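Novice: below is the sequence, then the predicted model.
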Amino acid sequence: MPSRRTLLAGAAGLVAGGGLVADRVRLGELDAWTPDVDTWPLPRYDLANTASVPDVSVPEDPAVDWTASVEPPSHALLQSLVVGSDRVYAGAGSLAAVDRTDGSRVWEDETPVRALSRRGGRLFAAGGTDETASVTAYDAATGERAWARDLPASPVGLTVAAGMVLTATRIGSVAREQGTGIRRWGGEAPDLQTQPLVHDGALFGHDGYELARFRSRSVLDVPLRAPPAAEWRTVAQGGRVSAPVGVGSRVLVPVQQRGFQTDAGAPALRAVGATTGEVAWRAVTTDDRDTFLTTQHAAVDAARNRAYAGVYRQWVGEPTSGEGFRATVRAFALEDGTVAWTHEAGTGRFVRDVVFAGGRVLVATARNEGATGGRAGDVRALDPADGRERWRVGFDAPVGALAPVDGTVFALTGTGTVAALR
């Protein structure tokens, strides 16, 4: 396979008689987009979903400096937060752009949002139900709509690469030109039911059962608007991938287990070879069929050769008590998946987000409905050396998304509150 060919490219043109002009078919290199450390432009910061900005500063003893609001999401997980050089963009039951300095509202749109991405002077938002799903490009400064297009189903992930806006939905994916919104490929395949991953010159996604690495689109695929074909697939073993993470020659696969009975030995986190799909290691497994494990949102700490992720366990005997969950944050060695330390996030509590920034592991938590004790949600900073808690800011609502930039940690709660911690 040609190395680092773009996976999302479209045709640059056809000759008048319908023949293909090979040198005008845009199959260029996949762009190596490294976001500015002073921004948070994608749901997991970069194309590799690392959620890692080690060089940015974070506060040492923060308090809430300002708050702004959007309409609350219809579901706790349906919210997104990205940050540009001067704006914070929050998407939930509606979309709002607020000033990064003081939280004053700059513009807003009533459209419900599930996923956001910011690039090249534009904000891209995907949202809606299966009946109303769409992706929209806004002028990031003014909120003016540049284009809006329908989606085949409710979106679950959004990324921008190689001049294309790739939206993953519940039953398929669509790639559209960043500037015009013209569809270059899409449909039920590839079925990417997670935040897309671009790593090792390839597109990776998950269809609810298998992680797949996709091939470059061929010269014939382009005029036919055919989607890329899978180069390999590997079964997730027990559940759905949350957001795969690219690091070095591997892909980390966080798994959300399905149901209350886990397959024996099913891992909550595993690593596979980016080129081969072969499993390198499995971590946090259980042979106890009365529990199930879930990992969400791994963040990479390359300097320490670690990844940090929230892991929770639920006991079948207490599925509705609210206290049947035990959440932790764990530090995994990238080499073999061994656990270096464990932070107890609390019984009856979820870990909704984990990012690594400025020498701290930042964690967003949410108390499960029916559970007692502690605030409804909080943001915590952990020491990456040993997992000790360095500070905590509590909220009267679950916290669902974090974005650290330039001495500030922005947080979005389940009631639609955007908070700046400084």
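Specialist: Nice, thanks for sending it over.

Novice: going forward, measure contacts between C-alpha atoms and count neighbours the same way
Specialist: Fine.

Novice: show me the helices in the stretch 151-300 of the chain, by range?
Specialist: Ranges of helices within the stretch 151-300 of the chain are 221-224, based on DSSP state H, counting those that start in this stretch.

Novice: Thr291 against Arg326, yeah?
Specialist: No. When contacts are counted by C-alpha atoms under 8 Å, Thr291 is not listed as touching Arg326 (10.7 Å).

Novice: next up, a second structure to put side by side with the first:
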Amino acid sequence: MPSRRAVLAALTALAGCTDGSPSADSTGSPTRTPTGTGAGAGTETPTWTPTSDAVPVRWRHETPHQVLDAVSVGPGVDGPAVYVGSDGGGAGTDGHAFHALDPADGTERWRVSLPTPVVTEPIYADGESGPRVYVATRRSSDAAELSALDPSRGTRVWGFDAPERRRVYPLGATDRTVFVGTRDDDQSRSGEAVHALAAGDGHERWRAESGDAFPNGGAVRRDTLLVRTPARLRALDVETGEERWRVDSPTVMYGPALDSRGERLFVGYDGTVRAVGVADGHERWRREVDFSISGVLTPRAAASTTVFVADRTGRLLALSPQDGGTRWALSVGGDGVRPHVARTSERLFVGGPGVYALDPVSGERAWSFTPSSVEVRVHASTTAFAAVGRDRIHAFDPADGAERWRFAPGPGLAGPAAAGDVAFVGVEGTVYALDGSPASEVNGT
């Protein structure tokens, strides 16, 4: 399976592979359709089209769906892919499908029809049975199933039905196995299970008792599966399901966040932050904080050397991963806010009631963008993108915060997912690749 570093490098490289300039037969609009011939490319005119003078569009891909509900970027069999899930209309038993697009030009690589919509981001793994993409789909309002897709053929290989009145979440995968957790509405320490399913045919290799699973509540590190449930973190052997160690908490647990080497993890609960060794579960340090923790984070990009602890009133504490010492603190305000972070080589971006660009070493604020009380999600690489609710997305110069453009189609914006200078979003049934590079900067709203 590709390393995270290799995938990030590939995503950054692909973001610069097109220049976003108008095509030869353009009449001044930077919008263009894909040059490939994949299914769905350039087949219909969308109901809504961005203002061409305001937002540079590298490509657009028109799906046969009325609504898109999930847009993400991740590894694929032919390199990084833009994954798109429908929310109804035109394909599959009930009008649903899952698509993989080429990030460079929007050409459709493959499409799998599904009876119900995808509700989780895909997990990709390559192994002895060939490549697999795992997604959970909503079977009904209170149940779900896991689908294993073969991206080399564009087919659904097998499915795993959750027990009655249960949802399922893929927790991680190896070259041989995908790990799935179940959940009902109780969010308890027990009563659920982790299932280890064979990549080839979906048969169960082992099952371990568990509490309720969370989205993004699992990770695989070497031969260890980490599983977070409401008040417990467990380390399981990926081959046998045997428990190696556990961390229990008296209240809801946040994390785990992993250090850049994958040797330590960090969890928080009830005013306490702990660093634990991944291999043995031994505590490395413990730190008490004077607020109610709402998140323990380490940014994925640029190999962060800091642990961030957030609270619900908009505070963010930067800690040393070595000893838990405070490096700096930030307050962005806002009741019920859960700040999140993104990192580049030169900036740290905090999302919450706005976007805050900081020096990652000192915490000094370089610039900020605070449009409203609506939560803002930030995605940063060579361009900083800020998604305001599901209404609009802004592109900023990461150095000084100058706005390059804003894309405001109204309610129903799916995504975004970002790589380098490109943000991928869905509007109605169309996927847009929006160019945020300085060369494409225009003045518009």
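Specialist: All right, it came through fine. This one's a predicted model, so the numbers in the text were calculated from it and none came from an experiment.

Novice: tm score of chain vs chain?
Specialist: The TM-score (TM-score structural alignment, normalised by the length of structure 1) is 0.60; 330 aligned residues with a C-alpha RMSD of 4.6 Å.

Novice: can you pull the residues that touch both of Thr291 and Arg326 of structure 1?
Specialist: Arg313, Gln314 (C-alpha atoms under 8 Å, 6 or more residues apart in numbering).

Novice: quick one: the strands in the stretch 151-300 of structure 2, in order.
Specialist: Along the stretch 151-300 of structure 2, counting by DSSP state E, counting those that start in this stretch, strands occupy 155-161, 167-173, 177-183, 192-198, 204-210, 218-221, 224-229, 232-237, 243-248, 254-258, 264-269, 272-277, 283-288, 293-297.

Novice: what helices or strands is the third one leaning on?
Specialist: Identification of packing neighbours for strand 177-183 of structure 2 by 3 or more C-alpha pairs under 8 Å, 6 or more residues apart in numbering; DSSP states H and E yields strand 167-173, strand 192-198.

Novice: just say which of those strands is most tucked in.
Specialist: By mean neighbour count, with neighbours taken as mean count of other C-alpha atoms under 10 Å, strand 167-173 ranks first of these at a mean of 28.

Novice: ok, now how distant is Arg183 of structure 1 from Ala148 of structure 1?
Specialist: In this view, Arg183 of structure 1 and Ala148 of structure 1 are 11 Å apart by C-alpha to C-alpha, to the nearest Å.

Novice: sorry, slip of the keys, the one I care about is Gly358 of structure 1.
Specialist: According to C-alpha to C-alpha, Gly358 of structure 1 and Ala148 of structure 1 sit 37 Å apart.

Novice: try Val174 of structure 1
Specialist: For Val174 of structure 1, the distance to Ala148 of structure 1 (C-alpha to C-alpha) stands at 13 Å.

Novice: just Asp36 of structure 1 next, same as before
Specialist: Separation of Asp36 of structure 1 from Ala148 of structure 1 (C-alpha to C-alpha): 27 Å.

Novice: what of Arg119 of structure 1?
Specialist: Separation of Arg119 of structure 1 from Ala148 of structure 1 (C-alpha to C-alpha) stands at 16 Å.

Novice: with Gly186 of structure 1 instead?
Specialist: Gly186 of structure 1 sits 16 Å away from Ala148 of structure 1, going by C-alpha to C-alpha.

Novice: so for the two, which sits in the more crowded spot?
Specialist: Between Gly186 of structure 1 and Ala148, Gly186 has the larger neighbour count (other C-alpha atoms under 10 Å), namely 22 against 16.

Novice: need the counterpart of the more buried one in structure 2.
Specialist: Mapped onto structure 2 by TM-score structural alignment, Gly186 of structure 1 lines up with Arg207.

Novice: repeat for Leu334 of structure 1
Specialist: Residue pairing (TM-score structural alignment): Leu334 of structure 1 is matched to Pro321 of structure 2.

Novice: residue contacts, that match?
Specialist: Residues counted as contacts of Pro321 of structure 2 (C-alpha under 8 Å, 6+ apart) are Asp259, Ala275, Thr305, Thr306, Val307.

Novice: Arg326 of structure 1 now?
Specialist: Arg326 of structure 1 makes contacts with Tyr312, Arg313, Gln314, Ala345, Gly346, Thr347, Gly348, Arg349, Phe350, as judged by C-alpha under 8 Å, 6+ apart.
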